[in-house]
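Engineer: Task: produce atomic coordinates for the following.
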Amino acid sequence: MEHTNTKSNGEEINNQLTDVLYEKNNGIAKITINRPEVYNAFRARTVSELIVCFRDAWDDNSIGAVILTGAGEKAFCTGGDQKNKGDDGYDGSGGLNGGIGLEIEALHRTIRAIPKPVIAAVNGYAIGGGHVLHVICDLTIAAESALFGQSGPKVGSYDAGLGTAYLARVVGEKKAREIWYLCEKYTAQEAKEMGLVNKVVPQEELMAASEEMAAKIVEKSPTAIKMLKYSFNADSANIEGISQIAMASLAMFYKTDESAEGMNAFLEKRPVDFKKFRE
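Structural biologist: Now for the predicted structure:
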């Protein structure tokens, strides 16, 4: 994936966005998921706008690092917005032809491939697909109030690619399986102890700490940083093939009654009942 080197006005792009905020200052691009009313859950438009911002930061030679965060103090991102998910995937555009209705694979590939470190500034809940986003970022700084965890098996979903195989590279097989099988929540300090987070700071210091880390990266040789990122990615590059198979199977799984039970229970705020699918 290559892009031409251009420099754009972040403000111009920001004026065209509805779900994401984008700004560029002092060699740092800051991308904010701006849907705090739904705990920064993403819909199809959100994912598309995130890709636009990341690719602009990629193309801009003046940018040396990217910060990804969520608006407000409650959530970094809580994954796909269940209110926009139907039997054929998100926004009704899923199925075999349209995948799951989200360009989530493209977003994951872009975050991994952009030749500039991406720092996740986790300001609250990083759950489900939001947890996967922070995992695949190069570095993570978390507010003391942040909470991490998976939810897929509770709502009839999964990310059996970077969300699992790469997570296991980060925290180890046993812990990764625990995170996915049990769907429990972990504090910022617990996440740091398992190697999932680089640094924990008070909520009010989160953005300053993230910008300080990004500024240190911007001072470094851009070619050296790019080649280091490529080298780090090489060891887990084969996971992308697993992700493609997983997303294809997920598109089919979303058409089943089993997946629908998870979604409906969440929307109806009732206990989920998967027992009948074991018969």
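
Engineer: CA atoms for contacts and neighbours, from now on please.
Structural biologist: Noted.

Engineer: could you show me where the helices are in the stretch 51-200 of the chain, in order?
Structural biologist: Ranges of helices within the stretch 51-200 of the chain are 95-98, 104-113, 129-136, 152-155, 167-171, 173-182, 188-193, based on DSSP state H, counting those that start in this stretch.

Engineer: Hey, what's the angle from the third one to helix 104-113? Just curious.
Structural biologist: Right, the one you point to is helix 129-136. Angle between the axes of helix 129-136 and helix 104-113 is 20 degrees (criterion: axes from the mean of the first three to the mean of the last three CA atoms, to 10 degrees).

Engineer: for helix 129-136, packing partners?
Structural biologist: Here helix 129-136 touches strand 75-77, helix 104-113, going by 3 or more CA pairs under 8 Å, 6 or more residues apart in numbering; DSSP states H and E.

Engineer: before we move on, the earlier item: for the helices of the stretch 51-200 of the chain, which one sits closest to residue 14?
Structural biologist: Nearest of these to residue 14, taken as CA to CA: helix 104-113 at 18.0 Å.

Engineer: still on that earlier bit, right, and the helices of the stretch 51-200 of the chain - which one's nearest residue 246?
Structural biologist: For residue 246, the closest of these is helix 104-113, at 10.3 Å, according to CA to CA.

Engineer: I'd like the distance from that closest one to the chain centre, please.
Structural biologist: For helix 104-113, the distance from its own C-alpha centre to the chain's C-alpha centre is 9 Å (CA atoms, centre = their mean, to the nearest Å).

Engineer: before we move on, back to that, got the helices of the stretch 51-200 of the chain as a markdown table, with mean neighbour count and distance to residue 241 columns?
Structural biologist: Listed next are those as a markdown table, based on neighbours: other CA atoms under 10 Å; distance: least, CA to CA, whole Å:
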| stretch | mean neighbour count | distance to residue 241 |
| --- | --- | --- |
| helix 95-98 | 16 | 17 |
| helix 104-113 | 18 | 11 |
| helix 129-136 | 24 | 16 |
| helix 152-155 | 20 | 20 |
| helix 167-171 | 17 | 16 |
| helix 173-182 | 16 | 19 |
| helix 188-193 | 18 | 27 |
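
Engineer: could those be laid out in CSV, adding distance to residue 71?
Structural biologist: Below are the helices of the stretch 51-200 of the chain laid out as CSV (distance: least, CA to CA, whole Å):
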stretch, distance to residue 71
helix 95-98, 29
helix 104-113, 19
helix 129-136, 13
helix 152-155, 23
helix 167-171, 25
helix 173-182, 25
helix 188-193, 18
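
Engineer: Of all those helices, which one is nearest residue 247?
Structural biologist: Closest among the helices of the stretch 51-200 of the chain, using CA to CA: helix 104-113, at 7.9 Å.

Engineer: So which other helices or strands are in contact with that closest one?
Structural biologist: Using 3+ CA pairs under 8 Å, 6+ apart: helix 104-113 touches helix 44-59, helix 129-136, helix 239-253.

Engineer: one more, for comparison:
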Amino acid sequence: MTDVLVERGAGEALWIRLNRPERRNAFDPAMSAAIVEALEDAASARAVVITGSGGSFCAGGSLQQLSTPTVGEMRQLYQSTLRMLDAVRQCPRPVIAAVNGAAAGGGNELVVACDVAIAARSATFGQTGPRVGSSPVTGATNVMGLQIGEKRAKELSLFCRRYSAEQAERMGLVNAVVEDDLLEQTVTEWCGELAALSPRYLEITKVSSNVWWNAARDSFSAGLGMLVQAVGSPDMTEGAAAFLEKRRPNFPPPE
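Structural biologist: From the prediction side, this is the model:
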């Protein structure tokens, strides 16, 4: 199975479709690299759309290896995730998240990284880090606060609740919510609007808007460094094991 499907759509848009539905389109380093490659080849398009297959948008980083992690594997996963999110921001074309299902953990941070987000009414959003033995340091603990407000971003990051598409729109996490069967049509219409504008000045506008993302870049690196230091900790292994076994985690008491 091809992890990432890339195709040209109406409105001169490049569609990047995450294609691992059996794991809810969670990404591993190979899948992240394929997304980066597609984004780096998008300069000839007028817009880029990222969406999912099989009724899910993206469940974030794959947790399969977290119950028996190695430092090398986890460093590779963390660094590849950051490269993917940076590629979204560095892509010269506007990137639209077409959120067609659950955007969880790193999938929610992918929405944060995209320039615009349109959600199907059935889509859900939320962070998962402290519930699964991780922390959302590549967008949710920093840039998301600028998008939806610090207190609300901390609520998402700390409590790991799930939010509806309508709640996400009210927060400012997404730009619009449409009926499920109208999602791709609506995204195509937005791409058509972008296709009528100057690609040169859209690129200038996008690059200029990255000021807060760039300012948070040191926070990303520092957070990932702390995550690497926590690889193999009881909290990480218990959180991942509980997630994979579909049970409530039993974390050790604070030290």
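
Engineer: re the thing from before, just tell me which of the helices and strands packed on helix 129-136 of structure 1 ends up closest to residue 193 of structure 1.
Structural biologist: Closest approach to residue 193 of structure 1 among these is made by strand 75-77 (19.8 Å; CA to CA).

Engineer: Give me the buried stretch members for that closest one, please.
Structural biologist: Buried positions in strand 75-77 of structure 1, judged by neighbour count with 16 or more other CA atoms under 10 Å: 75, 76, 77.

Engineer: mind checking which of the helices of the stretch 51-200 of structure 1 is nearest residue 17 of structure 1?
Structural biologist: Taking CA to CA, helix 104-113 is the member of these nearest to residue 17 of structure 1, at 16.3 Å.

Engineer: how far apart are the closest one and its match in structure 2?
Structural biologist: Compared with structure 2 after fitting, helix 104-113 of structure 1 deviates on average by 0.7 Å (mean CA distance after the TM-score superposition for structure 1).

Engineer: corresponding residues in structure 2 for stretch 204-215 of structure 1?
Structural biologist: Counting by TM-score structural alignment, stretch 204-215 of structure 1 pairs with residues 181-192 of structure 2.

Engineer: What lies in contact with that stretch?
Structural biologist: Stretch 181-192 of structure 2 has contacts (CA atoms under 8 Å, 6 or more residues apart in numbering) with 9-13, 46-47, 49, 96, 98, 100, 118-120, 178.

Engineer: How about stretch 150-161 of structure 2?
Structural biologist: For stretch 150-161 of structure 2, contacts defined as CA under 8 Å, 6+ apart pick out 126-131, 135-136, 140-141, 144-145, 171.

Engineer: Find me the equivalent region of that stretch in structure 1.
Structural biologist: The aligned range for stretch 150-161 of structure 2 is 173-184, by TM-score structural alignment.

Engineer: I'd like to know which of the helices of the stretch 51-200 of structure 1 is closest to residue 224 of structure 1.
Structural biologist: Closest among these, using CA to CA: helix 104-113, at 14.9 Å.

Engineer: who's in contact with that closest one?
Structural biologist: Helix 104-113 of structure 1 is touched from outside by 1, 47-48, 50-51, 54-55, 118, 133, 136-137, 230, 233, 243-244, 247, with contacts defined as CA under 8 Å, 6+ apart.

Engineer: quick one: that helix to helix 239-253, angle?
Structural biologist: Here the directions of helix 104-113 of structure 1 and helix 239-253 differ by 160 degrees (the same axes, to 10 degrees).

Engineer: in structure 2, what residues pair with helix 104-113 of structure 1?
Structural biologist: Residue span in structure 2 matched to helix 104-113 of structure 1, by TM-score structural alignment: 81-90.

Engineer: winner for burial among the helices and strands packed on helix 104-113 of structure 1?
Structural biologist: helix 129-136 (a mean of 24; mean count of other CA atoms under 10 Å).

Engineer: what's next to it, contact-wise?
Structural biologist: If you take CA under 8 Å, 6+ apart as the criterion, helix 129-136 of structure 1 is touched by 41, 76-80, 108, 111-112, 120, 122, 126, 140, 148-150, 159, 162-163, 166-167, 196.

Engineer: try 7 Å
Structural biologist: 77, 78, 79, 80, 112, 120, 140, 148, 149, 150, 163, 167 (CA atoms under 7 Å, 6 or more residues apart in numbering).

Engineer: nearest to residue 222 of structure 1, of the residues you listed?
Structural biologist: When the contacts of helix 129-136 of structure 1 are compared for distance to residue 222 of structure 1 (CA to CA), residue 112 comes out closest, at 16.2 Å.

Engineer: before we move on, back to that, dump the contacts of helix 129-136 of structure 1 into JSON lines; add distance to residue 226 of structure 1 as well.
Structural biologist: Shown next, in JSON lines, are these (distance: CA to CA, whole Å):
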{"residue": "77", "distance to residue 226 of structure 1": "27"}
{"residue": "78", "distance to residue 226 of structure 1": "29"}
{"residue": "79", "distance to residue 226 of structure 1": "28"}
{"residue": "80", "distance to residue 226 of structure 1": "30"}
{"residue": "112", "distance to residue 226 of structure 1": "11"}
{"residue": "120", "distance to residue 226 of structure 1": "18"}
{"residue": "140", "distance to residue 226 of structure 1": "18"}
{"residue": "148", "distance to residue 226 of structure 1": "28"}
{"residue": "149", "distance to residue 226 of structure 1": "30"}
{"residue": "150", "distance to residue 226 of structure 1": "30"}
{"residue": "163", "distance to residue 226 of structure 1": "23"}
{"residue": "167", "distance to residue 226 of structure 1": "22"}
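
Engineer: Of these - the most surrounded one?
Structural biologist: Most neighbours among the contacts of helix 129-136 of structure 1, by other CA atoms under 10 Å: residue 77, with 33 neighbours.

Engineer: show me what contacts the counterpart of it in structure 2?
Structural biologist: Following TM-score structural alignment, the counterpart assigned to residue 77 of structure 1 within structure 2 is residue 58. By CA under 7 Å, 6+ apart, the residues touching residue 58 of structure 2 are 24, 25, 26, 52, 102, 103, 104, 107.

Engineer: Count the neighbours of residue 246 of structure 2 for me.
Structural biologist: Residues within reach of residue 246 of structure 2, counting by other CA under 10 Å, total 9.

Engineer: can you tell me how far the residue nearest to residue 102 of structure 1 when sequence neighbours are not counted sits from residue 107 of structure 1?
Structural biologist: Ranked by CA to CA, 6 or more residues apart in numbering and with sequence neighbours excluded, the top spatial neighbour of residue 102 of structure 1 is residue 44, at 4.9 Å. Separation of residue 44 of structure 1 from residue 107 of structure 1 (CA to CA, to the nearest Å): 11 Å.

Engineer: Same question for residue 43 of structure 1.
Structural biologist: As for residue 43 of structure 1, its distance to residue 107 of structure 1 is 13 Å (criterion: CA to CA).
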